[in-house]
Each structure stands twice: as C-alpha cells, then as structure tokens.
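1. Here's a sequence, model it:
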Amino acid sequence: MDVLRIFCVAMCVCLCQSEDGDLGYSLTIGNAIDVFANYGDLSQVSQVISADYDEDVTEPAEPFREKNIRVFENITYAEYSGDTMIDMNILLCGTLDELLTTYFQNFRIEGTDKPWKAFLGDWIHDEIMRTLGIEPSPSLDNCCYVLVKLTKVERSVQLGNLDRVVVKDYVRRAIEGLDVRNASDVRRFMKSYGTHYIDSYVIGNFIYQVFKYKRDGYNLLRSYLRRSRRQPNSDIVRYYFSSFFLREVGEIRIASGNKIIEDWARKNLRDSQYLFSRPSLLRLHYNPILAFKLNDILDTGALLGLHLKTLKPLFKDKFTADRFAEIVENDMKLWEINA
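-> Predicted structure coming up:
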C-alpha cells in the first residue's frame, strides 16, 4: 500500500509540473508540438483542406486541434487584423507535386522542403485528388493544373523575439537531464516536449477550385498571364478556361469544410459557355455582386498559414541546441522521403 501511495504522489507531482493551462489542443502562439505525432496526417488535427467530402459538415470548424505545450514563460507576440474583402489568386502548377506545394505555400516547417507531406503524406492518391475536387486518374502524364482560390484573412499572429525568453521550469529540468549525444534520449524528449514551436499562424478561410489542363492550353495561359500581370482581360482569361483547353473542371471546395457555403457556390457560381454550364470561381472575377455576397457568408474556420520552428531556443548551450536541431531535421528528412 505504501509503495502504491508513493507511486501516486510521484505521478501527481509529474502532472502538476505541466498544469496551469500549459497543455492544450487549440492554436497557441509560442507553444510546442511534436510534428512526428501526426506526421503525414496533420490535416486531421488542423482545418486546412475540405477533407469531409462524404459528410454533411455544417458546424464551425476548429482551425487547430493538435496537442501542444507551453515551454516558454514570457513570450511576446503581435496580432494583426486581416483583410475585409476576399482576394482572388490564379496559381499555375505544372505537376501534382507543384499543386500540393502551391496549396500549402503559406505553411513552413523548419527542417523540411515539402510541408504538404506532413499534412497529406499518409493519404492515398485518390483521397488527395477528391479532396482537391478533381476525379482520381490512373495516369498523371502530361497533366497541368491551375489553382484558383479566394482568400479571406481574419487575423495573423507573429511571435516576438526569443532572445531573452525564459524556459518553463519543468522543461529546464528535463533539459538538464538530457544527453543530446544519445539520439534515443532526444527522441523521448521530443515526445514529451515537442520538436517545433509555433512561430506564426494565419486564421481565415479560402474557397478553391482546381482546373486540370492539357499541356498546350496550360502553356498558352501561362504565357498570357505573364504578359498581362497587371490587369488581365476578363474575356481572354475566360477563353483560356474553356473546354477547348481543359481536361477537367474540379469541384468548388472550401478550406473550412463548410458544406453550406460549398453548396451555395455550386448553385450561384455557374458559368455558361457554349452548350456547357458548370460551377466556376471565375464568375467572381467579373461579378462583384456575387463576390460581396460570398464575402459576407464566408466563415473563418480554417488555418491559412503556419510557421513551425525547431525548439533550438530552449537550449542555451550552442552544442546542445545544434545537436537537437540536427536530430529533428534528419528525422524530418527521413519521414519526408518515406511519406
């Protein structure tokens, strides 16, 4: 009985070391996460893409639901309000890999060149294609893509300088007992206290549509947009998005997964060309009334950008900091290759 009582007291002491709100699951600037805990499927714990295509999801989405822990005592940060109106972008992607890289262009994870793999690396090809709103295809030869998206930013948050930051006591004690020459010891530390901290993030939403192109049509569109960067002619842009150049017009999706807004877009953003009528975000390019309507109903339940940095600032000793970062980044490369 005495042994059991001692064990329980010890457990309580360990749990108390990270209490007072230090452990959470919502998006908190400066907190640390273990990227490897859900590597390849981070999209399941962060609302970054409309993945629930088989479900009727109408409830407001939570942008971030990954376990994180407070490791710094006295952080500072700046918060900025977003734009009041949606902004349209037409993004050219020569391959599927470029399409995924472009989709996640505002996501950075120190130690990897392909952050999208941390979010979708474990997904099978067909799941990724359906999530992007396009039909799975057994062959990707000679296919190009254009990603059209309209973004609405609610707020962005940026962590302040960490030069004089104070490390939490329970993290400092764990560091004192850490042997960074032992990779296994370092990995155990990662599981308890994380690999990266949240340096910045952006909250809002965007609605997107993927157009799959024939190579020749894609090259013509790319040449035209390069010549007309300042103010492309709406009629000419519409012509290059016609069936003559396209292989497929993807479904309209929304990053927050809000099916009510997706349904509204499919019904109200129909574009008629020749004998065809189909949903197209390009209608918003030359119909400001619809653009204002969408702006009014667009929610802000998606994570639009995220920058994660390795936990080097935890370690005051340069050798320890560099060794920790080296192990994290080497593991990141291995996971990236195998994803």
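
2. rest of the way, CA atoms for contacts and neighbours
-> Noted.

3. For the helix or strand where residue 294 lies, give me every contacting residue.
-> Taking DSSP states H and E as the criterion, the element that holds residue 294 is helix 288-297. Contact with helix 288-297 is made by 85, 86, 152, 261, 268, 269, 284, 285, as judged by CA atoms under 8 Å, 6 or more residues apart in numbering.

4. Among these, which one lies nearest to residue 236?
-> Nearest to residue 236 out of the contacts of helix 288-297 is residue 285 (CA to CA; 12.2 Å).

5. what about stretch 107-118, start to end distance?
-> 10 Å (CA to CA, to the nearest Å).

6. How about that stretch, which residues are buried there?
-> 107, 108, 109, 110, 111, 112, 114, 115, 116, 117, 118 (16 or more other CA atoms under 10 Å).

7. In strands only, show me these.
-> Mapping the buried residues of stretch 107-118 onto strands (DSSP state E) picks out 107, 108, 109.

8. Quick check: closest non-adjacent residue to residue 328.
-> Distance criterion CA to CA, 6 or more residues apart in numbering; nearest residue to residue 328, sequence neighbours excluded, is residue 195 at 6.7 Å.

9. whoops, I mixed them up, residue 106
-> Distances taken as CA to CA, 6+ apart put residue 305 closest to residue 106, at 4.7 Å, once the chain neighbours are dropped.

10. The one you found reaches residue 109, doesn't it?
-> No. Contact criterion CA atoms under 8 Å: residue 305 and residue 109 do not qualify, at 10.8 Å.

11. Second chain to compare with the first, below:
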Amino acid sequence: NLSIAVQPVTSVETYTPVFNGDYHMEFCDNLSQLLQAYFRDFYIQRMDKSWKAFTASWSKAAMARHLGINTTYITDQHSYVLVRVARHRTTESLSAYASNREVENTVSKEADKVVIGDTASVMDFVRNFGTHYIASYVTGNSLYQVFVYSPPIYRRIKERLKTGGLKDLSNLELLSFFSPWNAEYIGKVQSASGNSTVEDWATKTLKLNFYFFNYVSLFKLHGESSLLQTLDRILGDEALLQLTLRTVAPVFKEFEKQQWFHEVIDNNLKLWEVNM
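-> Have a look, this model is predicted:
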C-alpha cells in the first residue's frame, strides 16, 4: 500500500504541535488491502496477517458499517483510499516491564510441565494462560473516511501522487481527486470510538464544495491549522488506536522450550488463518 502524510501537524511559524497525532492517507488496491490498512497499527506476533484476526467474522454488512460505505462497494471490483486523522492520548509499553518482572509461581510451575516434542503439554499451558500478552498500546480517538474508486481512475491518482506527493498538487487537483468528480463513492466520516458528538462536528464543519458537488471530507482539514487544533481538543481518550501482542514464550527459561512453544503456536495460527 502507498501511504502519504496529508500534512505536517506542527505549526511552521512556531514549530509547536497543532495536532498531537497522525494525519495520513493510504491507497488500497482492493478490499483486502483496505481491511489491512484499517488495522494497520494492530500487530500480533507470529501471525502473517494480523488484521484477519479482527475481520474474519465480519459479514459484508459489518464491513460496510465499520468502513462507513455502502455494501454495494464491498467487492473486488473497486479500489479505495483510507484517510485517517488520529489523536494520540495515552501510550504504554509493557515490554520492559514484562521482561523484568518475575514470572508468577503458578505460571512458572505450569511452564515447567511443558515437554519438548509434546504438543498436548503446550496446549494445556495455552488453555490456562493464553498465547500472547499486551506489549504496547496507544489510546485516543480518530476520524477516518473511505473514498471508493473505479480501478482505472484510482491508478491514475495513485501514480500522480506517487511521483511527488501532495506538495506537487494544486488545491484544484486535490479537490478534484477526492471529490465525487473522480470518486465513485465518498464514505461517511466516522470516529474510532463511535462518538456521535465528534462525528456530528465533522458533518457540520468539514463540508466542501467542488463545482455542483457538496460533500463532507477530511481533506477540509488540509492546510487548516485552526480546525486541526479544534480536533486536537475534541478527540478524547476513548478508543484503542494501536496494539502490539507478543507471545508468552519468554516465560519458558530454556531457549529450546521457547522454540518448541513457537513451533506449536505457528502451526495452530497458520491452520487457523487458512480456515478463516
């Protein structure tokens, strides 16, 4: 996927942050890439496609609801651009804490029962204590929006931005590319937390006009420091924005036992991914 920062979130005049977070767009050739982009900041160690852990049970209706688009556009015949502005509030890293902390006696005793070459002993441990722990997370809130395109138009826009990014686009080109003039469908602006007050603010404030089109767009924030400052204030600490899960293998003292644990986990994760 091609990912592009929409604009710096620091004031050019004072070099102070006008928005504490991230404002970017991601080009997605197909639906799979869109779902992957949606869960870009969610990582599960030793899973090839972490995003599938969160979307495997989603129906077309659920996908459409989460992405803010009509079910008509949940197909393999469309391409997408995901625009997201995320306000980071709380960042926690538990990796150092987990590695320095003494393993609880109960866990240690069960870990000692795992036998190299015995799959059942690993599965017994997993049933009691799981496979992963939370290594780090970021909370806050975000607004996001999906733009749907026919593949030929999408490819033309993607190539145009790939060469020079947003800085080489005129305001007219930017408006045109991300307006109903080129987009087949423009999704709703939604918040990660589902906060209706924030979403209502976006609907009322982020309106754009392009020729005879009137629509709501996150690109209204482009070059608008005052709007970003308002958003910086109203996006609260309400949703999980980033998550890293790592395996509990470090609880096993012997390196060979850690390897055996990973081998069993890998086989089960791959089997699960194939059957999703």
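
12. thinking again about what came up before, where in structure 2 does the helix holding residue 294 of structure 1 align, residue-wise?
-> Residues 225-234 of structure 2 are matched to helix 288-297 of structure 1 when aligned by TM-score structural alignment.

13. how big is the offset of that stretch relative to structure 1?
-> Taking mean CA distance after the TM-score superposition for structure 1, the mean distance separating stretch 225-234 of structure 2 from the aligned residues in structure 1 is 2.0 Å.

14. ok so, going back, and the next element down the chain from the helix holding residue 294 of structure 1?
-> Trace forward from helix 288-297 of structure 1 with DSSP H and E and the next one is strand 302-310.

15. So which bit of structure 2 is the very next helix or strand once past that following strand matched to?
-> Reading on from strand 302-310 of structure 1 to the C-terminus, the next helix or strand found by DSSP H and E is helix 318-338. Matched against structure 2 by TM-score structural alignment, helix 318-338 of structure 1 falls on residues 255-275.

16. Name the SS class of the equivalent of residue 139 of structure 2 over in structure 1, please.
-> In structure 1, residue 139 of structure 2 lines up with residue 203, judged by TM-score structural alignment. Here residue 203 of structure 1 is strand, with the state taken from DSSP: H, G, I helix; E, B strand; the rest coil.

17. show me the contacts for residue 203 of structure 1.
-> Residue 203 of structure 1 touches 63, 153, 154, 155, 156, 300, 301, 302, 303, 304, 305, counting by CA under 8 Å, 6+ apart.

18. In structure 1, what sits opposite residue 47 of structure 2 in the alignment?
-> Using TM-score structural alignment, residue 47 of structure 2 lines up with residue 112 in structure 1.

19. tell me the contacts of residue 180 of structure 1?
-> 186, 320, 323, 324.

20. which of these has the most neighbours?
-> For the contacts of residue 180 of structure 1, the largest number of neighbours (other CA atoms under 10 Å) sits with residue 324, at 25 neighbours.

21. so what's that residue up against?
-> Contacts were defined as CA under 8 Å, 6+ apart; by that measure residue 324 of structure 1 touches 180, 186, 312.

22. thinking again about what came up before, in structure 2, which of the contacts of residue 203 of structure 1 remain in contact?
-> Retained in structure 2 (both residues aligned by TM-score structural alignment, their matches' CA atoms under 8 Å) from the contacts of residue 203 of structure 1: 153, 154, 155, 156, 300, 301, 302, 303, 304, 305.

23. Could you tell me how many residues sit around the fifth one?
-> This means residue 300 of structure 1. Using other CA under 10 Å: residue 300 of structure 1 sits among 21 other residues.

24. quick one: it and residue 154 touch, right?
-> Yes. Contact criterion CA under 8 Å: residue 300 of structure 1 and residue 154 qualify, at 6.5 Å.

25. Touching both of the two, which residues are there?
-> What both residue 300 of structure 1 and residue 154 touch, as defined by CA under 8 Å, 6+ apart, is the set 203, 204, 205.

26. Confirm for me that the second one is in contact with residue 299.
-> Yes. Residue 204 of structure 1 is in contact with residue 299 according to CA under 8 Å; the separation is 7.3 Å.

27. the more surrounded of these two?
-> Set residue 204 of structure 1 next to residue 299 and count neighbours by other CA under 10 Å: residue 204 wins out with 23 against 20.

28. list the contacts for the more buried one?
-> Residue 204 of structure 1 neighbours (CA under 8 Å, 6+ apart): 151, 152, 153, 154, 155, 299, 300, 301, 302, 303, 304.

29. okay, those residues in TSV with distance to residue 23 of structure 1 next?
-> Converted to TSV, the contacts of residue 204 of structure 1 look like this (distance: CA to CA, whole Å):
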residue	distance to residue 23 of structure 1
151	31
152	30
153	27
154	25
155	23
299	28
300	25
301	22
302	22
303	20
304	23
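
30. and which of the residues you listed is nearest residue 255 of structure 1?
-> Set against residue 255 of structure 1, the nearest of the contacts of residue 204 of structure 1 by CA to CA is residue 302 (5.9 Å).

31. what separates that closest one from residue 207 of structure 1, distance-wise?
-> Taken as CA to CA, the span from residue 302 of structure 1 to residue 207 of structure 1 is 10 Å.

32. Now list whatever residues contact both of the two.
-> Residues touching both residue 302 of structure 1 and residue 207 (CA under 8 Å, 6+ apart) are residue 255.

33. Which one's more surrounded, these two?
-> residue 302 (29 against 26).

34. ok, now how distant is that one from residue 258 of structure 1?
-> In this view, residue 302 of structure 1 and residue 258 of structure 1 are 10 Å apart by CA to CA.

35. what do you get for residue 113 of structure 1?
-> Counting by CA to CA, the gap from residue 113 of structure 1 to residue 258 of structure 1 is 30 Å.
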